[in-house]
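Novice: what follows is a predicted structure for the sequence shown.
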Amino acid sequence: MSETDQLVYFPENSDNHLQHQAEQQLAESLYDLGLTLANQESPEEIQEAQKKQLINLRNLLKTRKWTLISGHFSLSESEVALLAVVYLFQLEPDLLSAYAGLNWYERGPGVSAERVLSLIPGAHDSDLPAMKTGLLMPDSPLIQAGLLICHDPVNPLSQSLTVSGPFFARMGYQAPTGDQSRNIPDANSWLIRESDAVNPASRAMFTEHFRQPVLRLGLNQISSSESDEILSFVHAILENQLMSDINQTEEPTGQVDERENNPPEPYRLWMVHSSPQTKDEAIMLQQACLDAALHSIPADLAICWPSLWQDSLNSDILRRFVWYLIHHDKVLLFCEPYHRGEEEDRDSVWVEEITHRVAISDYDLSCSAPQRASGWLALFQQANLIHPDQHDACVLAERYPLSAPEMQWVFEKQHAQNKDSLDALQKACLQHIHSGTQHHGLATFVIPRLTLSDMILPAGILEAIEELLARINHRDAIRTLLPTSSFGLHALLWGPPGTGKSMAAEAMAGELCLPLYKVNLANVASKWIGETEKHLAQLFERAESQHAVLLFDEADAIFAKRSEVESSHDRHANLGVSFLLQRMETYQGILLLSTNFKSNIDDAFLRRFTSVIEFGLPDKALRHQLWHQVWPDTFRLSPDLDMDYLIAEFELSPSQIYNIAERACLFAMMNGETGIHQSQIAKALKCELDKQSSGFMAARHIAGWQTPVPTKSQ
């Protein structure tokens, strides 16, 4: 049990004894007053009984627990007195018997509102209706906070009153045990007590935000797409606020004021993680927050309630409760900004009341690369690492737009396995992005397995790709020197099928350690009518948020030279192309298009590309490299294999060479062999050329080259 919980429940014998004694004395005087009224004693005797009851009530309110309750909830004397009287009638139900015959509605389940109002200070100096208006109306702090339960609001004076369950339980003497001091009984589905750990990445990334004061009497709105990031930020800003509170306990002269003996307590942070759907659920959430406040005394309460606006708009109970929390200086309230819904007329009055009468502080958690670099560096420094260093932090920040909690999760997982090098962290970031990505039919998410070192490319193509990579690696410097230059990069890869266009796109993503989205535009073209445009917009947003490489395959299916519109399908397709063109131009990452025929692409569109790279069939020298590097280490080539003839006579693409080698290995395995013979390659070659209906001449070339397969006896 924490020190704060001990203060709430007062396990010290002296406090328990004083409160118990005061409660007994008040109960006795209340019972005596009830009998005096029931027996219709003289006015002097009634007045004396009332005086004794009020003295005992004030004595109870002076005990430590009731003093803290009054101060923490900012209750007036009348409010805390009313609460104490209702609580005592609930604690000692036999008291009701002394008042049962005085009127018809003293029947329970609690004491009547009229009776309670007659037993608190000032009751005999004011008329009851005026007091009732101030203490029992829906805007009363007792009702808004959920401390007091009115069982029949239609009949305000004759209604029965009880204190709420959490308040009644917390005013007892028995301290909670085990997890009860951290969790709210029967309300864990609504509210969770968050740990006090602060993410060092959040602390480093949002330093500028800490200069903005946290509002006590108002709303602190946090803009972020990630609830975990909101919570991480709240932890960091509460830590900063606590340090500010501690510093304020010292006067400018260096003199320490009286608050030094009672330094500020750490904030108690609770997270609302479910939205109520019914009135009963709204009451449960209200009571859970009340219980959290009681747990927090004497520390201030912080509530992170992302869906506060929507929840309060859907419930009158929560609307009043939120209004109370906003105006309670012991509560710090954090939520997401208001987003106007469909029912604007219903929302407008409540929203206008809040936005015009309440102070609102806005925090935007969208981060720049330098901020993320500060977060990564803070994680490295906390782990006392020299490497990775600041340069590595900048690389990670530039390529992976992770939130502070995501950064911490990736780093701690890798560090625990001693895999915290830059390369290992990049791979872990890629895997994390992949695990959190929702896939749909328009694109395939790929974690790159290739780099340029895995490919055999002509010098011209390799040079062009390296130029593209350099543009990405140095684009910040380029933007500094040439402010009007585009931040995105668009390139067209064109050439016959199987020449390595898709592999080159994956290798570029692999060189940069970025995710790759492959989009088949032939599929897109057949689905323009319907939801495709919306899905494409979502794809661009997701890819841009992940700094992904976008590869649009078979680009001529969409961007081919078009004839006049002849059907409604053509009109929809043209609208789709216009949208796609517009979105491509504003894409801030790497966008690649591949096609088999550059001549099919509209000339106006070709001018939009940063680079246009032709992938032709490999020449004899490249085919020599491809044929000699394609074989697995577990297989050996037969000495009598005439590889020079194969290389010279068959102008094959890299993809075809790979397919032939794979099939030849399969034929060897079927024969139980590890050697690759010429006849096996010839058979695989014929199968590959048959796909293109190469015909009689190809068969004659193969027949002239093929030799029999040696038998096992040979």
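Specialist: Cool, the structure landed. Numbering: from 1, shown residues only.

Novice: can we go C-alpha only for contacts and neighbour counts from here?
Specialist: OK.

Novice: state the number of residues packed around the nearest residue to residue 608 once chain neighbours are set aside.
Specialist: Nearest in space to residue 608, with sequence neighbours left out and distances taken as CA to CA, 6 or more residues apart in numbering, is residue 490 at 7.6 Å. Residues near residue 490, counting by other CA atoms under 10 Å, number 21.

Novice: also residue 439?
Specialist: Other residues near residue 439 come to 11 when the count uses other CA under 10 Å.

Novice: kindly report the same for the one 5 residues further on.
Specialist: A count of neighbours around residue 444, defined by other CA under 10 Å, yields 13.

Novice: roughly how far does it sit from residue 9?
Specialist: 58 Å (CA to CA, to the nearest Å).

Novice: and the nearest residue to residue 306 once chain neighbours are set aside, how far from residue 654?
Specialist: In space, not counting the residues next to it along the chain, residue 306 is nearest to residue 335; the distance is 4.2 Å by CA to CA, 6+ apart. Relative to residue 654, residue 335 is positioned 56 Å away (criterion: CA to CA).

Novice: try residue 437
Specialist: For residue 437 relative to residue 654 (CA to CA), the value is 32 Å.

Novice: and if you look at residue 69?
Specialist: Separation of residue 69 from residue 654 (CA to CA): 79 Å.

Novice: next one for the comparison:
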Amino acid sequence: MTMNSTAQQAQSQIKIEKQLAQQFFKVGAALANNDQDLQQNLAALQKVLDKLVHTPRFELVTRVFSLEDFEARLIALIYIQTLEPDILTPYLGLSWYEQGPLLSLDKLLFLCQFGGKRQLLAQGVFWCSAFKWGLLHAGSVPKLHEGVGLHSYLLQFLQTGKVVLAPEHPIKVFEDIETDPVFLACSEKSWDPEQANCFSINTKESETARWYAQQLAAKSDALFGVINNEQFGQLESTDMLQILAGVILAANGQRIFLYLSDFECLLPIENKLLSNQCLVAAKLHLFSLNLGLVDKTQFKPHLVEYHAPSIDSLARVWNTLSPNHDDKQAHSIAARYPVSLYRMNELAQQAKAHSSSSFWPALQELCLRELNQGPEELAKLSEPRFMLSDMVLSSTTADQLTELVGRVEMQSHLKLKLPRFTPGCKALFWGKPGTGKSMAAEAIAGELQLPLYVVNLANIASKWIGETEKHLAKLFDEAQKHNAVLMFDEADAVFAKRSAVESSQDKNANMGVSYLLQRMEHYSGLLLLSTNLKSNLDDAFLRRFHNVIEFTLPTPSQRFQIWRQVLASNANEVLMQSIDDLAQRFELSAAQIINITESALLQRLMVQEAHIDPISLANALKRELAKQHEGFMAQHEIKAWLQGN
């Protein structure tokens, strides 16, 4: 419709409104004077009323709310009375205004000359659509002699032809939605909004469901709105319907999709919404995610199949969003970083802001940051500080760790070559404390550029029946969502051999182990377990690992390399010349060497010296060995080392 025709329609309605006001005035005068022409004036009033209710704005209201003819006429009368409150007041006695300045329903029905008044009252006039939606309201307990008012948004619409929702409105409506390129890779090709008015999107992630519903709105040229479940659920049922009526009026006859996180908040009004096909007439479509709770309502939504895109599809999307087409980079990021679909476009725009030449490195960093949001109450997010090249390892251990990295990076290739290939990689790290198990986990996560979740076993294990399984389920779901490297440190605390069932606590522990085995089987990321004693673990676990890697104490030559790396520029020349002898004499783990170096450096810094000397290192070495009750026995060796003997 053009601007000119809209303006013409508005002018025509204003002209009819003036005619109705004049005729209203004549009826008032006839009533006041007990004029014999009252019926003639009432008949003339009906003709003008008929013209007003057939103007475009009134017809739209009648259509979208499925109003009867008498309801449209009631609304027209109250509308004119609201615009011109003094038309009848000078002429009508107090009996016409029994409850304030508004005409009662009884008097309004008389002015409409509604012939079936008795039948209407028997059916319950207050249950008609106009009252149900709150377009008309007559008090908390409506009665015939009470005044009838008009919905504020209805008044706004009839006056201006549009509705502007208040900022605090519990339904936020968005206009001019742009189609996300990512949506095209996973949308339902045969989507048709006419197939239903209630839809359940087949995902458990509320943000994804909301984004998908928004994109379906864009595809269907519909408005999109979000219901604030918490705010909306606190309203009375009458207020709920009034709120929805305001949104329908704001849509101005356009189709509108509303997303809510749970259909249950509509329970108080579901019968009214579903009766007489209210949703169909209002072109109102409700969307929610698939919570499995819809049996509690009568909505029986149509299931929308949300299809998660394949790695190849996601790679094509990344390439579409990028300024520089790069199949290898796009496929690597798609396979490694399962960021939420609704975030992909925004992340790509942020990466572009860096510069077109650095798009892919910037995107990788942003994707990693996006996934660094673990379940903090169950696992600690550990930022990888190392790479495998930072570790001093035996060739056997280094090869096995490199193989773990390769297995994760080559999963898609392995799946193509081996039809029965099962995604995921599981490894056990075992060995004495301080031999590098935790550092190796960080190094692998660093090589893969993936988040590392170190599991807090104290928060996972629970003595209460079923709680351990719930915690594990949440942990694995979150880790799977972010493609995280999942590390169970000191795993024997939870994953020890299953004991004979002698108590309910034993039964609980064994059930937890069995459940974990099941979740491990289906985890498609990298899962690492570390323990000091491999013999403590259940045999059923050991059979499921792709790699069981032993971390041993470093050899003298490895200790020499570690000392050189750790001391680096922090030792004076005398100390650096003696570390070969130091590595030969003292059998220490990498963690102990790091602790000794830190302690010695602190001693020197406290006396404002920048470099570690042999004496300060010897003091730190004594303290470390004393932890193992070897301080006295090591005195002679430390003295001999200092003297160069």
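Specialist: Sure, I can see it. Note that the coordinates shown come from a computational prediction; the quantities given were computed from them, not determined experimentally.

Novice: on that earlier part again, which one of residue 437 and residue 654 of the first structure is surrounded by more residues?
Specialist: More crowded of residue 437 of the first structure and residue 654, by other CA under 10 Å: residue 654, with 22 against 12.

Novice: which elements pack onto the helix of greatest length in the second structure?
Specialist: Ordering each helix of the second structure by length in residues (DSSP state H) puts helix 3-33 first. Counting contacts by 3 or more CA pairs under 8 Å, 6 or more residues apart in numbering; DSSP states H and E, helix 3-33 of the second structure is packed against helix 38-53, helix 69-83.

Novice: how about the strands of the stretch 51-200 of the second structure, start to end?
Specialist: 136-137, 149-150, 171-174, 198-201 (DSSP state E, counting those that start in this stretch).

Novice: okay, these in TSV with distance to residue 40 of the second structure next?
Specialist: Formatted as TSV, the strands of the stretch 51-200 of the second structure follow (distance: least, CA to CA, whole Å):
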stretch	distance to residue 40 of the second structure
strand 136-137	28
strand 149-150	27
strand 171-174	47
strand 198-201	49
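
Novice: want to throw the ones you listed into CSV with distance to residue 516 of the second structure and mean neighbour count?
Specialist: Formatted as CSV, the entries for those read as follows, by distance: least, CA to CA, whole Å; neighbours: other CA atoms under 10 Å:
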stretch, distance to residue 516 of the second structure, mean neighbour count
strand 136-137, 59, 22
strand 149-150, 61, 21
strand 171-174, 42, 18
strand 198-201, 29, 23
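
Novice: counterpart of residue 147 of the second structure over in the first structure?
Specialist: When the two structures are superposed using TM-score structural alignment, residue 147 of the second structure falls opposite residue 160 in the first structure.

Novice: helix or strand for the counterpart of residue 577 of the first structure in the second structure, which one?
Specialist: Aligning on TM-score structural alignment places residue 577 of the first structure opposite residue 513 in the second structure. Using DSSP states H and E, residue 513 of the second structure maps to helix 504-522.

Novice: for that helix, give me the average deviation versus the first structure.
Specialist: Between helix 504-522 of the second structure and its aligned stretch in the first structure, the superposed structures give an average distance of 2.9 Å (mean CA distance after the TM-score superposition for the first structure).

Novice: could I get the buried residue list for that helix?
Specialist: When burial is assessed from 16 or more other CA atoms under 10 Å, helix 504-522 of the second structure yields the following buried residues: 508-516, 519-520.

Novice: so which of those is the closest to residue 436 of the second structure?
Specialist: residue 520 (23.5 Å; CA to CA).

Novice: how far does the helix holding residue 513 of the second structure sit from its chain's centre?
Specialist: The gap between where helix 504-522 of the second structure is centred and where its chain is centred comes out at 29 Å by CA atoms, centre = their mean, to the nearest Å.

Novice: pretty sure residue 591 of the first structure contacts residue 549?
Specialist: Yes. In this structure, residue 591 of the first structure sits in contact with residue 549. The criterion is CA atoms under 8 Å, and the distance is 6.0 Å.

Novice: more neighbours: these two, which one.
Specialist: Using other CA under 10 Å as the criterion, residue 591 of the first structure and residue 549 rank with residue 549 on top: 27 against 22.

Novice: so who does the aligned partner of the more buried one in the second structure touch?
Specialist: Taking TM-score structural alignment as the alignment basis, one finds that residue 549 of the first structure is matched in the second structure by residue 485. Residues in contact with residue 485 of the second structure (CA atoms under 8 Å, 6 or more residues apart in numbering) are 445, 450-453, 479, 525-528.
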